[in-house]
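K.L.:
Model the structure of this input:
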Amino acid sequence: MKTYLRMLQYVKPYLARIIIALCVMVITAGLTAASFYVIKPVIDKILANPDKAEALRYIRLLPIAVILIYALKGVFLYIQGYLINWIGNKIIWDMRNSLYRHITNLSMRFFNNQKMGVLISRITNDVTLMQGAVANVLGNLIGSVLNIIGLVSLLFYLNWFLALMAIIVFPIAVLPIIQFGKKMKAAARGTQEKMGDITAVLNESFNGIRIVKAFGMEEYERRRFNSDLQRFFDYTMRGVRASSLSSPTMETIGAIGIAAIIFVAGSAVINGTLTTGTFFAFIAAITGLYPQVKKLNDMNNVIQQALSAGERVFEILDTKPEINDLPGAKEYPEFKNSITFTDVKFAYNPGENVLKGINLEIKKGQVFAVVGPSGSGKSTTADLLARFYDPHEGEIKIDGIDIRHIKQEALRKLIGIVTQETILFNDTIKANIAYGDGEINETKVLDAAKAANAHDFIVKQPEAYETMIGDRGVRLSGGQRQRLAIARAILKNPPILILDEATSSLDSESEILVQEAINNLMKNRTTFVIAHRLSTVRNADKIVVIDGGVIKEEGKHEELLAKNGIYTKLYNMQFKLHE
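P.N.:
So this is what the prediction gives:
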């Protein structure tokens, strides 16, 4: 119930339209009751009326009344359907926006622990199921309740004793609704979880299709996908069994009630205590009532699925970001002097420190390189500077200000990042270069592309700067993608640059072009280089060697070689590999 009430909070902005929709539903329910009631005068005043003059009078009026009732009912049903679906779709729009906004605000650690396919499934499949509950409760559920109220009122108006007999069956009908609802909710949760797994498998296999084919793993991926499909099918069939049992159960209960009414009411007609018109109107109303009760059961099944989806969605919405702007955090538009790490310690997992007391200083305008063996903590230092994570101990300061006291948006405006793994979007070349810039300035885009050695290959594309590059830039070569990423950083024009070596996976020609682009990017900036190949940091102003989360050596290239330590060892290993 708590989950459902929380879902209905999204209804508040649309209360005015909901009130209009409720008024329309009340009118529709009244017209539904009138459509059943009209059977009574048709039989009593026309078919069974011994007064022929009165029968002729009614035969002229009642057909017009029937047409008016059903025409008005049709108009109000259209208005009701339109309003309910408009409100339902707007609410789901709001839910999706809220969920996406929240997810994109969560910290990197959250994404490290999640399957991307599962997150996609939350926003698409789970929110769609929630839409069913909101739309159904606003439309079918409330409409059915109002119709039930209207029809029950009509039954009491026609014959209170028979009406009491009819509603005695209602409590019996509620029991299967509750039981089948529980089974539907359990099955729905399993189905949604498996759909998340299926989406994750699809996401991984499609994104990694080159590796899948290279290793001949198509059949393995098919088996993995089929296994998840089997489990999805099993959960789906559990829900189908519960849903399929609920309808015949409800119909059987309804049939028992209707049979009892026919027996009692038919006896009354034979004995002359009940008119034929009242009998037929009552039977018509009671047969119209039980489908409305059955609809409540159907709506309950949908609502149980939605509640299961809602719990999964709110589970994410209740996840708090680890990285937040502290109270009083301020803008900081300009980097002036230096960046310092003071006794910085950090662990991805409790008790497993990746950094164990890092102390370093980067002066404005310096090229500062961090080197070390794989897993030593090089990339972690850069992630902490960009505040993708916060250190567990120690401080990172820019111009003497703890970066936790600078707004995240302001901090990241100071920093440009070019990574070894180039991230591009399925958009035009121009839009990718201008990513993060509020307005696309054609001249700036052109200048950035030229500085990144990208202009020449761009103008050779089918639509030049308007060419779509595909998912993750798949239509471009590795060197071309890297140059677009550098152009993007040049256009941003940040005073601080984090450079996760961008040339390590390129061919020689592309490497030369990319290295020239990087040199252009590094001009007049403070550059934090995460070095994988030591040949690229020979000219760095300062090099720090990290091993096991601790700074072991620091100095310039020649100084570190002279120490004959870890740096020398790494350098010699790489030199031999390139012989």
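K.L.:
hey, let's count contacts and neighbours off CA atoms from now on
P.N.:
Noted.
K.L.:
Can you show me the helices along the stretch 301-450 of the chain?
P.N.:
378-385, 408-413, 429-433, 442-451 (DSSP state H, counting those that start in this stretch).
K.L.:
Let's see this one next, to set against the first:
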Amino acid sequence: MKTFKRLLQFAQPIGGFLTPYILLSILGSIFSVANFAMIMPVLDTIFNSLGDSAKPEKLMVLGDFEWYDLTNWKAYGYQFLNQMIAEGGDDAKMKVLYYVCGTTVIFSLLSNLLRYATARLREWMRARTVARIRSSIFDKVVLMDNAFFSSARKGDLMSRATNDVQAVEGAIMHGITTFFKEPIQLIIFFYALFNISTDLTLFAFILIPVSGGAISFIAKKLKRHSKKTQEMAANLLSILDEMIGGMRVVKAFNSESYMKEKYEVENKRYVRSFQKEASRRELASPYSEVMGGVFISILIIKGGSLVLTDASLTGSEFIAYISLFTQVLNPAKAIAGAIGNIQRGLAAGDRILEMLDVEIEIKDKENAKTLEVFDDKVSLENVSFAYEDKKVLKNINLDIPKGKTVALVGPSGGGKSTLSDLIPRFYDPTEGKITIDGEDVKDFTLHSLREKMGIVTQESILFNDTIFNNIAFGTSNASREEVIEAAKIANAHDFIMAMEDGYDTNIGDRGMKLSGGQRQRLSIARAIFKKPQILILDEATSALDTESEKLVQKALEYLMQNCTSLVIAHRLSTIQHADEIVVIKDGEIVEKGTHDHLLLQKGVYHKLQSMQKM
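P.N.:
The predicted model follows:
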């Protein structure tokens, strides 16, 4: 129930929905009961039970009895029809029959119009609520720390945002509306049944717990299997995502059969789990159907005895009772089906809420201020960082003065990229602090901190959108002139104009319609467009061929002229003119200085240079 209540919060404000929904459900149920109640005067008219009594001296007046007293409503109706027969002449009973059947049609029309209105209201509420769940998931994912994505499987996240939300949409929200509407129908139907025959209705209540206990047992089993099935569906998505992302590697290593076998094993596990879940889910409806048939048969025997023995029930009342009781089975079966679906939805809801409950560690502190200007330097003071108990950086002390270029070099895995990720607060140091102009970066809002920075990485991260929107990413009011200027500086304008739609060309998923050099130049154009004060380049040219590297390097040099730059380089030739080169090995700074100074020391940097010249 805790999961159910939390999911219900997404329906807020629910009062504006429930009031008209409950009102329409009540009116629809009343007209539905009235429709079946008309069976009694129809039968009594046909079989001459109606009109045998003398014309009443005075009709009952509506105000003489309570509106909820169905016995008096029946008496009033029969008196009215008896009067019609007494005053109607030879064909009076046919006129009454027409009248009763016409009234039945009107009641049926009103009942179904109200049912349609409740369905429209339900679907409106359902769509709005599920949209809020989707938005909450997206908003949460956008704010999550980089550390979360380092350990989470993308396929699992996609499954929670799609499959699990669909399960909630089809189960929880349908269940919520079912548990508001169907109980109302049951209450009104049983109230009418009590008014027709108290003895027969009390007898029916004895049978209900037998069915309810079995359905509850099925529902508990279903939730457990549903969660397992949804986790396996997430695994399938993860394998598919990995294969698509690494398709070139799969083909290069002739691993198609391996991937197919891996997927097939997981797919068979999913099928087995799904079949177990389905067998329990589909059991609820046939079980309720069988129990409904058993109920009706037992009630016919019991009701028939009341008609035949002590005459406490008339024939028309008995038939109306059975007809109305068959309608009781519909909301009862809907509730039984909803219980099964809700258990499946609760399992999906648990997975959604589990993701929404992930603690966000990198966030604005209370009273965080805006970083207005950057005047002096970025400093790392005794900074250490550990990831999963493994120390990646150890006691780093480093100053990056404004307007200067500092390069980080060293063996792979030494912690260079991790260090650069600490400055825009993709991660926070486990020890020490990072300051800008002497103030801890944690004192600034994340937005204002990152607004001052531009980042170009080895992997060009582009989006399935136009070239224009990729360069102006994150800006809604960018001018075409500004975008074109950034592209020209990045040496990208010529190849863009050579494309069929120019800046309006869609570059495909991850920019796959472009070459590696073209993608990287678009990434640089995006950074130039932002006009950053602090620039972070993480091996921005290491994956390029010589010709592309020259174009990209020229664009980077222009970009770095007016920036404070932190450059991570694999090719040492690209950072020889840096104001300071910092050598990092095993998470520690082992050397610092200019290119010439470090070569004279004949240490790690000299060794790296020698290896690249070989």
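K.L.:
Superposed, what's their TM-score?
P.N.:
Put the two chains on top of each other and the TM-score (TM-score structural alignment, normalised by the length of the first structure) is 0.97; 575 aligned residues with a C-alpha RMSD of 1.4 Å.
K.L.:
now the helices of the stretch 301-450 of the first structure as a markdown table including mean neighbour count and distance to S508 of the first structure?
P.N.:
A markdown table is the format used below for the helices of the stretch 301-450 of the first structure (neighbours: other C-alpha atoms under 10 Å; distance: least, C-alpha to C-alpha, whole Å):
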| stretch | mean neighbour count | distance to S508 of the first structure |
| --- | --- | --- |
| helix 378-385 | 20 | 25 |
| helix 408-413 | 18 | 32 |
| helix 429-433 | 24 | 24 |
| helix 442-451 | 19 | 19 |
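K.L.:
Let's have these in CSV, adding distance to I123 of the first structure.
P.N.:
Shown next, in CSV, are the helices of the stretch 301-450 of the first structure (distance: least, C-alpha to C-alpha, whole Å):
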stretch, distance to I123 of the first structure
helix 378-385, 27
helix 408-413, 25
helix 429-433, 25
helix 442-451, 33
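K.L.:
Of all those helices, which one comes closest to I551 of the first structure?
P.N.:
helix 378-385 (10.3 Å; C-alpha to C-alpha).
K.L.:
In the second structure, what stretch matches that closest one?
P.N.:
On the second structure, the counterpart of helix 378-385 of the first structure by TM-score structural alignment is residues 416-423.
K.L.:
hmm, back to that, quick one: which of the helices of the stretch 301-450 of the first structure is nearest Y37 of the first structure?
P.N.:
helix 429-433 (64.7 Å).
K.L.:
show me where the stretch 201-350 of the first structure has strands.
P.N.:
All strands of the stretch 201-350 of the first structure, identified by DSSP state E, counting those that start in this stretch, fall at 338-349.
K.L.:
Could you tell me which residues make contact with the residue nearest the centre of the first structure?
P.N.:
For the first structure, the residue nearest the mean C-alpha position is I123 (2.0 Å; C-alpha atoms, centre = their mean). Contact analysis of I123 of the first structure by C-alpha atoms under 8 Å, 6 or more residues apart in numbering lists R96, L99, Y100, V313.
K.L.:
if we go to 6 Å?
P.N.:
If you count contacts by C-alpha atoms under 6 Å, 6 or more residues apart in numbering, I123 of the first structure has them with R96.
K.L.:
what lines up against it once you look at the second structure?
P.N.:
Looks like I123 of the first structure aligns to A161 there (TM-score structural alignment).
K.L.:
Would you check how far apart its match and A540 of the second structure are?
P.N.:
Computed as C-alpha to C-alpha, to the nearest Å, the A161 of the second structure to A540 of the second structure distance reads 33 Å.
K.L.:
Also K513 of the second structure?
P.N.:
Distance from K513 of the second structure to A540 of the second structure, by C-alpha to C-alpha: 20 Å.
K.L.:
Over to E431 of the second structure?
P.N.:
Distance from E431 of the second structure to A540 of the second structure, by C-alpha to C-alpha: 29 Å.
K.L.:
More neighbours: which of the two?
P.N.:
Neighbours around E431 of the second structure and A540, counted as other C-alpha atoms under 10 Å, are more numerous at A540. The numbers are 26 against 16.
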